[in-house]
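**Student:** Would you be able to build a 3D model of this:
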Amino acid sequence: MKFKGVIFDLDGTLVNSLEDISDAMNAVLQGLHYPTHSYTAYQYFIGSGLRNLVSKALPDTHNNANQIDICYDLMIEVYSNSCTNKTKSYDGIFELLDHLSSNNIKLSVFSNKSDELTKQVTATIFTNYFESIIGLTTELLKKPNPIKAIEISEIMGLKPEEIIFVGDSDIDMQTARNANMFAVGVIWGYRSKEDLLSSGAQYILNHPSDLIALL
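**Tutor:** You can find the predicted model right below:
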């Protein structure tokens, strides 16, 4: 099968957004006099959407639905004004996107970050690469639910099996397999090679250029 399209996760795959996300959540926690967390801790909070991250960051004594809602709104307010302060593309990503585009490979982004923020971050850092940029609109459609990934394949005009799904987490690998796409894990993101392989990765990238060899 010749692959004709690539769907990329955003955080931990195309961009390193760990510090901006962590700083925003820690600002909320500090404002409420709750304990904050290290960047290393946030590395394992990321991946299942920002609401889930808020829940993981809150202390057990204040981890209820009402407090999660309040802190989520506060976090989004802070993060939306600082989401590209420190966020940068990983080394080699622009070169990869240029190569894929010049070879008529269709490209899209699918993230568990909110749809508005996914579009904001992607549009700020990347221009004119992606056919579709889709983030989270409702918890029911969150990865590893494959519905949105399959919708993206339809937008791209491709069969799922013609698409490579590239991500840095177990959630991404599960999404790829659920959507019948080729699951590719990257080791420069927020999870280990072992985590990716155990979650169904069919190929591992040590550097963005490794994807060119696969294609």
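**Student:** can we go C-alpha only for contacts and neighbour counts from here?
**Tutor:** OK.
**Student:** secondary structure class for the closest residue to I204 other than its chain neighbours?
**Tutor:** In space, and not counting its chain neighbours, I204 is closest to G185: 4.9 Å by Cα to Cα, 6 or more residues apart in numbering. Following DSSP: H, G, I helix; E, B strand; the rest coil, we place G185 in the strand state.
**Student:** Distance check, G185 against S198.
**Tutor:** 11 Å (Cα to Cα, to the nearest Å).
**Student:** Look at those two and report which has more neighbours.
**Tutor:** Using other Cα atoms under 10 Å, the more surrounded residue of G185 and S198 is G185, with 30 against 11.
**Student:** Next, the structure of the following sequence, for comparison with the previous one:
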Amino acid sequence: MAELLRNEVLRDDADIRETTDLRALFNHLKENGIKVGLATADTYQSAMHMVNKLNHQDMYDFLGSYDGVMKPKPHKDMCVRFCEMYGFKPYEVAIVGDSYNDMIFARNSGAIGVGVLSGVSSKINLKDTADIIIPSVESLFDKEVLSALYEEASERKFKTA
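**Tutor:** You can find the predicted model right below:
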């Protein structure tokens, strides 16, 4: 498996493409006071290879990977670390993902699960686990979507008070 990783995923000529202009999206989120983290089932080496290929070294406030220190998704460990770093409560965190496992990670963490349909899953795969479903990550540019996330966080805060 390690050899396959080295031979395929970590190749310098591996074709890694953004689904949207992530730099613009992350800047937009940060301008709205939102911290950006990456929680991946990949190894740290693989995650950093992708980050470097996309030239996003300065874009993430947090990088959680399956490295033997933090438990892998869907365990809540990466979200707990993120919350501890920035003083957040889990209900203040939105986990944006395109898989059932991502939404279970959000649920296990007590975070808001934002299912994205532009990835590997369809609405039927996410409807029972996501709190909010958006067509693509580009939807996070929409002020109404961000408002809905803030509203969801406020409702969760009220429920936990």
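**Student:** ok, now which ones touch the alignment partner in the second structure of the residue nearest to I204 of the first structure?
**Tutor:** Aligned counterpart of G185 of the first structure in the second structure: G115 (TM-score structural alignment). By Cα atoms under 8 Å, 6 or more residues apart in numbering, the residues touching G115 of the second structure are 96-99, 103, 126, 130-134.
**Student:** how about TSV for these, with neighbour count added?
**Tutor:** Shown next, in TSV, are those (neighbours: other Cα atoms under 10 Å):
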residue	neighbour count
V96	24
G97	26
D98	25
S99	21
M103	27
L126	25
A130	26
D131	18
I132	18
I133	21
I134	18
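**Student:** The residue lying closest to G110 of the second structure once chain neighbours are set aside and C79 of the second structure, how far apart?
**Tutor:** Of all residues not flanking G110 of the second structure in the chain, P90 sits nearest, at 5.3 Å (Cα to Cα, 6+ apart). The gap separating P90 of the second structure from C79 of the second structure is 7 Å, by Cα to Cα.
**Student:** One more: G37 of the second structure?
**Tutor:** G37 of the second structure is 9 Å from C79 of the second structure, where distance means Cα to Cα.
**Student:** These two: which is more packed in?
**Tutor:** C79 (30 against 18).
**Student:** For the counterpart of that one in the first structure, list the residues it contacts.
**Tutor:** Using TM-score structural alignment, the partner of C79 of the second structure in the first structure is A149. Neighbour list for A149 of the first structure: 110, 175, 179 [criterion: Cα under 8 Å, 6+ apart].
**Student:** Map A94 of the second structure across to the first structure for me.
**Tutor:** Aligned partner of A94 of the second structure by TM-score structural alignment: I164.
**Student:** thought that match was touching I105?
**Tutor:** No - the pair I164 of the first structure / I105 is not scored as a contact, 10.4 Å apart, by Cα atoms under 8 Å.
**Student:** Mutual contacts of the two, please.
**Tutor:** When contacts are counted by Cα under 8 Å, 6+ apart, the set common to I164 of the first structure and I105 consists of 5-6.
**Student:** re the thing from before, what distance do you get for the residue nearest to G110 of the second structure to R156 of the second structure?
**Tutor:** Distance from P90 of the second structure to R156 of the second structure, by Cα to Cα: 10 Å.
**Student:** and the two? which has more neighbours close in?
**Tutor:** Legend: neighbour count by other Cα under 10 Å for P90 of the second structure and R156, higher for P90 (24 against 17).
**Student:** Show me the contacts of G115 of the second structure that map onto strands.
**Tutor:** Among the contacts of G115 of the second structure, the members found in strands (DSSP state E) are 96-97, 132-134.
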